[in-house]
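> Sequence plus the predicted model coming up.
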Amino acid sequence: MTQIIRQFSEISDRYEALFCDLWGCVHDGVTALPAAVEALQAFRARGGMVVLLTNAPRPRAEVAEQIAKFGIPEDAWDTIATSGDAARVALFSGAVGDTVYHIGERRDHSFFEPLAIVENPTPISRTESLEHATGIVCTGPFDPHSPPDVLRPQLLEAKTRGLTLLNANPDIVVDRGETREWCGGAVAQLYAEMGGSVLAFGKPHPPVYDMARRRLAEAGGQNISDDRILAIGDGILTDIKGAVGEGIDALFVTGGLAAQDTKTTDQPDPGLLDAFIAREGFDPTYSIGRLR
């Protein structure tokens, strides 16, 4: 059964590194959450290391620029691992061929920039026609405010042609301020339900955790064992499921995506939290209303 804590400092000395989610934990899609930033700064000040582990379908440099605009300072983190980078490794390794149909917003075109860590990368071109595509890359819906079902005609054609969909963002939804938006995970879920083949990257899937460990080692944490790593996130089926699968402890931030289910204002309702966890099937080591 999860242990509800009020402050991260109650448990922080048990860990040397964090795999910390961004959206819903450290920012709300619009601006930084000051208490969360302070908690990460305090953890680093005593020698801990912070990997920002995000399902953003973009390169880490672009994420770093974005969070700086939100007001998250560089002294709150050490390095960044993104589902976008994990998926790009697969893309440039030829996982969906060399001619791809892109489902996503124009701002995600940086996903197709070459990745230096892949030797002899597959040259990738984009096509506007599914007829000429060897595979699909999904970084999210074309319009995050429209339900994924509007893509059913394209997905049906893709399935009929036997195309594999490479999904760069397993999140189903995110909350940008007070507005809920659809993500790539919702598109991939629909395609799988239709019988299509999906390659998924990001939390809860292993490749992004391998990348997080590599980035942690590059930043100086090569000797940190899994039992000294804590995952922090607000997604029970992404952050928490992924941590459970990796065998690392997890802190569930209930005031994000699960705020209504757990009736979280400052802290979750214990009974509703237990019911939510039982229903979803993944039990976090700790839970907290907001990261602070």
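That came through fine. Numbers count the residues shown, from 1 in each chain.

> CA only for contacts and neighbour counts going forward, please
Will do.

> ranges for the helices of the stretch 51-200 of the chain?
Ranges of helices within the stretch 51-200 of the chain are 60-70, 83-92, 152-160, 184-193, based on DSSP state H, counting those that start in this stretch.

> right, so those: which one is the most enclosed?
Burial of the helices of the stretch 51-200 of the chain is given as mean neighbour count (mean count of other C-alpha atoms under 10 Å); helix 83-92 ranks first at a mean of 25.

> about what we covered before: wait, which of the helices of the stretch 51-200 of the chain is closest to residue 45?
Smallest distance to residue 45 across the helices of the stretch 51-200 of the chain (C-alpha to C-alpha): 19.4 Å, for helix 60-70.

> ok, which stretches of the stretch 1-150 of the chain are strands?
Using DSSP state E, counting those that start in this stretch, the strands of the stretch 1-150 of the chain run over 3-4, 17-20, 49-54, 79-82, 99-103, 125-126, 135-138.

> now those in JSON lines, with distance to residue 166 and mean neighbour count?
Output for the strands of the stretch 1-150 of the chain, formatted as JSON lines (distance: least, C-alpha to C-alpha, whole Å; neighbours: other C-alpha atoms under 10 Å):
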{"stretch": "strand 3-4", "distance to residue 166": "36", "mean neighbour count": "16"}
{"stretch": "strand 17-20", "distance to residue 166": "24", "mean neighbour count": "26"}
{"stretch": "strand 49-54", "distance to residue 166": "17", "mean neighbour count": "26"}
{"stretch": "strand 79-82", "distance to residue 166": "15", "mean neighbour count": "25"}
{"stretch": "strand 99-103", "distance to residue 166": "10", "mean neighbour count": "23"}
{"stretch": "strand 125-126", "distance to residue 166": "14", "mean neighbour count": "14"}
{"stretch": "strand 135-138", "distance to residue 166": "5", "mean neighbour count": "25"}
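
> Test my guess that residue 170 contacts residue 187.
No - the criterion here is C-alpha atoms under 8 Å, and residue 170 misses it with residue 187 at 9.1 Å.

> returning to what we had before: residue 279 is nearest to which of the strands of the stretch 1-150 of the chain?
Across the strands of the stretch 1-150 of the chain, closest to residue 279 is strand 3-4 (C-alpha to C-alpha), at 17.3 Å.

> Show residues contacting that closest one.
Contact with strand 3-4 is made by 285, 286, 287, 288, as judged by C-alpha atoms under 8 Å, 6 or more residues apart in numbering.

> Pasting the second one now:
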Amino acid sequence: MTRLIETLQEVSAGYDALFVDLWGCVHNGRTPFPAAVMALQRYRANGGIVILVTNAPRHRESVAAQLDRIGVARDCWDSIATSGDSARAAMYRGVVGEKVFYIGEPSDHSFFDPIQIVEDPVAIERVPLDQAEGIVCTGPFDPHADPANLRPQFLYAKQKGLKLLCANPDIVVDRGESREWCAGALAALYMDMGGESLYFGKPHPPIYDLARRRLRQIAQVPDDRILCIGDGIETDIRGAMGEGLDSLFITGGLSALETGTHYQPDPTMLTAFLNKAQAAPDFAIGFLR
């Protein structure tokens, strides 16, 4: 039974570390949520550790720089684990070959920056699709365009037997008031067409392995003392359930309409939503505060 809470403080004493989603929980892609930042600052001031666990398709230094640009205070987090770093490690180990067709926006080109955590990384070359050994996807070319526009390229890639490395399993994200497609939508389309997609962000295990490594660099914390916080029922909550970790569902993010969330979710709508999703977060709250 999911417990509806008013503030993080109601339950935070039971946990030594938080795995916190970013987009929709701490910021909206443009500005931080002050109450969320203050809640994390308060938690850290009481000795807690905050690991930001994000499906951003970039390395953690790039994400940290973005947080600085939009004004998320540095003292509300300790370390960052990104799906980008998890996927980059796999790419530089050669899981989709050395010659790759890249799908994504120029702002995510840092995905191809040199990597230090892989011994003897392969030399990655971006090439046209007809020369590619695999596909790397950090997101759509145009986040507002219908993913189905890529069907012709995906049909060709499937016929060649190319694997698609998905650096962000999110389907959509809300940037301010605008909803955008993410790499997960393209990876799902490719799989629906019979292709093979490889995932490295939430809810899949590799990013949780990375988050635990980041946490161990600070302190040894058992799984039953870790709380996962996020607004993605199919990413943050499904991932936490798969890892056997407790979770706090932020209902006012991606699922605000479905859960009737204004300040807090409508309890009846929340129950119906969770039942339909077959998800059971330990706690729920309208917004992180």
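Received, thanks. These numbers were taken from a predicted model, which means no experiment stands behind them.

> Got a TM-score for the pair?
The TM-score (TM-score structural alignment, normalised by the length of structure 2) is 0.99; 289 aligned residues with a C-alpha RMSD of 0.5 Å.

> Could you report the neighbour count for the residue nearest to residue 177 of structure 1 when sequence neighbours are not counted?
Sequence neighbours aside, residue 28 is the residue nearest to residue 177 of structure 1 in space, at 5.5 Å (criterion: C-alpha to C-alpha, 6 or more residues apart in numbering). Counted by other C-alpha atoms under 10 Å, the residues lying close to residue 28 of structure 1 total 18.

> wait, residue 28 of structure 1 sits on residue 176?
Yes - applying C-alpha under 8 Å as the test, residue 28 of structure 1 and residue 176 come out as touching, 5.9 Å apart.

> For residue 230 of structure 2, list the residues it contacts.
By C-alpha under 8 Å, 6+ apart, the neighbours of residue 230 of structure 2 are 20, 21, 22, 24, 25, 236, 237, 247, 248, 249, 250.

> separation between it and residue 239 of structure 2?
10 Å (C-alpha to C-alpha, to the nearest Å).

> In structure 1, which residue is most central in space?
residue 55 (2.1 Å; C-alpha atoms, centre = their mean).

> which ones are touching the nearest residue to it once chain neighbours are set aside?
Excluding its sequence neighbours, the residue lying closest to residue 55 of structure 1 (C-alpha to C-alpha, 6+ apart) is residue 83, at 4.7 Å. Residues near residue 83 of structure 1 by C-alpha under 8 Å, 6+ apart: 54, 55, 56, 57, 58, 168, 169, 201, 202, 203, 208.

> at 7 Å what do you get?
Contact partners of residue 83 of structure 1, counting by C-alpha atoms under 7 Å, 6 or more residues apart in numbering, are 54, 55, 56, 57, 168, 169, 201, 202, 208.

> correct me, but the last one touches residue 86?
The one in question is residue 208 of structure 1. Yes - contact criterion C-alpha atoms under 7 Å: residue 208 of structure 1 and residue 86 qualify, at 5.5 Å.

> who touches both of the two?
Contacts common to residue 208 of structure 1 and residue 86, judged by C-alpha under 7 Å, 6+ apart, are 201, 202.

> Nearest to residue 212 of structure 1, out of the helices of the stretch 51-200 of structure 1?
Taking C-alpha to C-alpha, helix 83-92 is the member of the helices of the stretch 51-200 of structure 1 nearest to residue 212 of structure 1, at 9.5 Å.

> What's the match for residue 232 of structure 1 in structure 2?
Under the alignment (TM-score structural alignment), residue 232 of structure 1 pairs with residue 229 of structure 2.

> Please identify the helix or strand for that match.
Here residue 229 of structure 2, judged by DSSP states H and E, is contained in strand 226-230.

> once aligned to structure 1, how far is that strand on average?
On superposition with structure 1, the mean distance recorded for strand 226-230 of structure 2 (mean C-alpha distance after the TM-score superposition for structure 1) is 0.2 Å.

> thinking again about what came up before, what's the burial count for the match of residue 232 of structure 1?
Neighbours around residue 229 of structure 2, by other C-alpha under 10 Å: 27.

> Would you check how far apart residue 19 of structure 1 and residue 231 of structure 1 are?
From residue 19 of structure 1 to residue 231 of structure 1 the distance is 5 Å (C-alpha to C-alpha).

> The counterpart of residue 39 of structure 1 in structure 2 - how many residues pack around it?
Using TM-score structural alignment, the partner of residue 39 of structure 1 in structure 2 is residue 39. Neighbours of residue 39 of structure 2 under the rule other C-alpha under 10 Å: 18.

> gap between residue 39 of structure 2 and residue 256 of structure 2?
20 Å.

> can you check residue 228 of structure 2 too?
To residue 256 of structure 2, residue 228 of structure 2 is 19 Å away according to C-alpha to C-alpha.

> next one: residue 276 of structure 2
For residue 276 of structure 2 relative to residue 256 of structure 2 (C-alpha to C-alpha), the value is 15 Å.

> same thing with residue 8 of structure 2?
19 Å.

> Kindly report the same for residue 169 of structure 2.
Taking C-alpha to C-alpha, one finds residue 169 of structure 2 at 20 Å from residue 256 of structure 2.

> How about residue 205 of structure 2?
27 Å.

> which one of these two has more residues nearby?
A direct count of neighbours by other C-alpha under 10 Å for residue 205 of structure 2 and residue 256 places residue 256 higher, at 19 against 16.

> Can you find the partner of residue 257 of structure 2 in structure 1?
Residue 257 of structure 2 maps onto residue 260 in structure 1, by TM-score structural alignment.
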